[in-house]
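**Q** sequence first, then the predicted structure, then my questions.
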Amino acid sequence: MKSLTTPLCLISLLLTAALFGFFYAWICSTMWGLDAADPRVAIAAMQAMNASVRNVVFAPAFFGTPVVLLITTIVLAANAQRRAMPWFAAATILSALLGVVLTMAVNVPMNEELAQVIVPDDIDAARAIWLAYSPGWQFWNQMRTIATGVAVLCIGVGMLRLHPA
């Protein structure tokens, strides 16, 4: 099992960083761009992006990250990597609870509600819909971004604390 340690740590790092990067991109470009756009365009674009994110490219990083982190944590525990294992355990909890569960409990229902909206022709009506959606969605996206960013840092610290095989 010791031969699995390094590859699992690296895969954990890669997947968690991908998840963090995905959430981070929404903060620093996507949502700011949508907020600056005509709200009718913003609603339609967000509906399209939310519909397209459910795909075979995104699913492994989103659903697989906590699983790989848990496996890595178990392997580290089995290999007596007592200095590294708690950091991976913390990353697992952050990724699972504040990355995946938070997304499924808050952001996805918000997205599903927005998906039911028929984009109004009236710009003021569209603006009201967008303003009821965007600030709350962004707040919870920032929470999951912070959590997965801290998880990446935990993995980094954990990797620094690995003792040689």
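**A** Arrived safely.
**Q** C-alpha from now on. contacts and neighbour counts both.
**A** Fine.
**Q** to the chain's geometric centre, what's the distance from the strand or helix carrying L13?
**A** Using DSSP states H and E, L13 falls within helix 2-25. Averaging C-alpha positions (CA atoms, centre = their mean, to the nearest Å) puts helix 2-25 12 Å from its chain's average.
**Q** can you name the residues that contact V157?
**A** The neighbours of V157, taking CA atoms under 8 Å, 6 or more residues apart in numbering as the test, are A84, W87.
**Q** could you redo the last one with a cut-off of 6 Å?
**A** Contacts for V157 (CA atoms under 6 Å, 6 or more residues apart in numbering) come out as none.
**Q** so it is in which element?
**A** helix 123-160.
**Q** buried residues, that helix. List them.
**A** 126-127, 129-130, 133-134, 137-138, 140-159 (16 or more other CA atoms under 10 Å).
**Q** use this one as the comparison:
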Amino acid sequence: MVFALLSLLFSGAIFGFFYAWVSSTMWGLDAADPQVAIAAMQAMNASVRNAVFAPAFFGTPLVLLVTALASRRASGAAALAFAAAAVVYTLGGLILTLAVNVPMNEALAQVTIPQDRAEAAAIWADYSPRWQVWNQVRTVASGLALLLAGWGTWRLGRDSRG
């Protein structure tokens, strides 16, 4: 089913996006000069609002929900898996991001990067660990959504044959 494949694609895209921040981006910024880290994070946060990112971020729960509805007759278990994936990502990815990470990013965007390295280090030390904790939560949630979409796709194929 096309919708199941789209669900996998969208879920995989957003999981990969969050995972990249966990596995490399934030570690790299933490290793950089804090003034550079603040400037880089400000630039990345400003650039992420774009037409390439928006479909995966906002569209994933919609695609999962449409897939759940479309697969109801073929497989109740698959429909349940896609619906659960939609709920998990909506709460743990989309809403969490809008409620926690975005406000943190907007606050950081207002920061004038201090010339004093120690002052910049204090700002970064206040921002990065908290931001990373919440990013790890949304990474786990989007990974679980991907797993559920994969399981739903498998069940859909299995149940449709029977």
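**A** In hand now; what should we look at? It should be emphasised that the depicted structure is a prediction, and the values quoted were computed from it without experimental measurement.
**Q** care to give me the TM-score?
**A** After superposition, the two chains reach a TM-score (TM-score structural alignment, normalised by the length of the second structure) of 0.96; 159 aligned residues with a CA RMSD of 0.9 Å.
**Q** where does M104 of the first structure fall, helix, sheet strand or coil?
**A** Using DSSP: H, G, I helix; E, B strand; the rest coil, the structure places M104 of the first structure in helix.
**Q** what do you get for H163 of the first structure?
**A** At H163 of the first structure the chain is in coil, as set by three-state DSSP.
**Q** if I look at the nearest residue to it once chain neighbours are set aside, how far off is L4 of the first structure?
**A** In this structure, H163 of the first structure finds its nearest non-sequential neighbour in Q81, 6.9 Å apart by CA to CA, 6 or more residues apart in numbering. According to CA to CA, to the nearest Å, Q81 of the first structure and L4 of the first structure sit 13 Å apart.
**Q** now do stretch 2-20 of the second structure: everything it contacts.
**A** A56, T60, V63, L64, T67, T139, S142, G143, L146, A149, T153.
**Q** one more time with 8 Å, if that's ok
**A** Against stretch 2-20 of the second structure from outside (CA under 8 Å, 6+ apart): 55-57, 59-60, 63-64, 66-67, 70, 135-136, 138-139, 142-143, 145-146, 149-150, 152-153.
**Q** also stretch 47-60 of the second structure?
**A** S7, F10, S11, A13, I14, A86, Y89, L94.
**Q** now distance to A31 of the second structure and neighbour count too, for the residues you listed, in JSON lines please.
**A** Output for the contacts of stretch 47-60 of the second structure, formatted as JSON lines (distance: CA to CA, whole Å; neighbours: other CA atoms under 10 Å):
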{"residue": "S7", "distance to A31 of the second structure": "35", "neighbour count": "32"}
{"residue": "F10", "distance to A31 of the second structure": "31", "neighbour count": "24"}
{"residue": "S11", "distance to A31 of the second structure": "30", "neighbour count": "31"}
{"residue": "A13", "distance to A31 of the second structure": "26", "neighbour count": "19"}
{"residue": "I14", "distance to A31 of the second structure": "25", "neighbour count": "28"}
{"residue": "A86", "distance to A31 of the second structure": "35", "neighbour count": "29"}
{"residue": "Y89", "distance to A31 of the second structure": "30", "neighbour count": "28"}
{"residue": "L94", "distance to A31 of the second structure": "28", "neighbour count": "21"}
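**Q** adding distance to I113 of the second structure, write the residues you listed out as TSV.
**A** Listed next are these as TSV, based on distance: CA to CA, whole Å:
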residue	distance to I113 of the second structure
S7	40
F10	36
S11	35
A13	32
I14	30
A86	39
Y89	34
L94	29
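**Q** give me the number of residues near the alignment partner in the second structure of A90 of the first structure?
**A** By TM-score structural alignment, A90 of the first structure lines up with A84 in the second structure. When neighbours are counted by other CA atoms under 10 Å, A84 of the second structure registers 21.
**Q** so the residue nearest to H163 of the first structure: helix, strand or coil?
**A** Secondary structure state of Q81 of the first structure, per three-state DSSP, is coil.
**Q** from S3 of the first structure, how far out is it?
**A** Relative to S3 of the first structure, and taking CA to CA, Q81 of the first structure is found at 13 Å.
**Q** neighbour-wise, which of these two wins?
**A** Set Q81 of the first structure next to S3 and count neighbours by other CA under 10 Å: Q81 wins out with 21 against 9.
**Q** against D38 of the first structure, how distant is L14 of the first structure?
**A** 36 Å.
**Q** ok, V67 of the first structure next?
**A** Plainly put, V67 of the first structure is 40 Å away from D38 of the first structure if you go by CA to CA.
**Q** okay, the two: which has more neighbours?
**A** Under the criterion of other CA under 10 Å, the comparison of V67 of the first structure against D38 puts V67 first, with 17 against 14.
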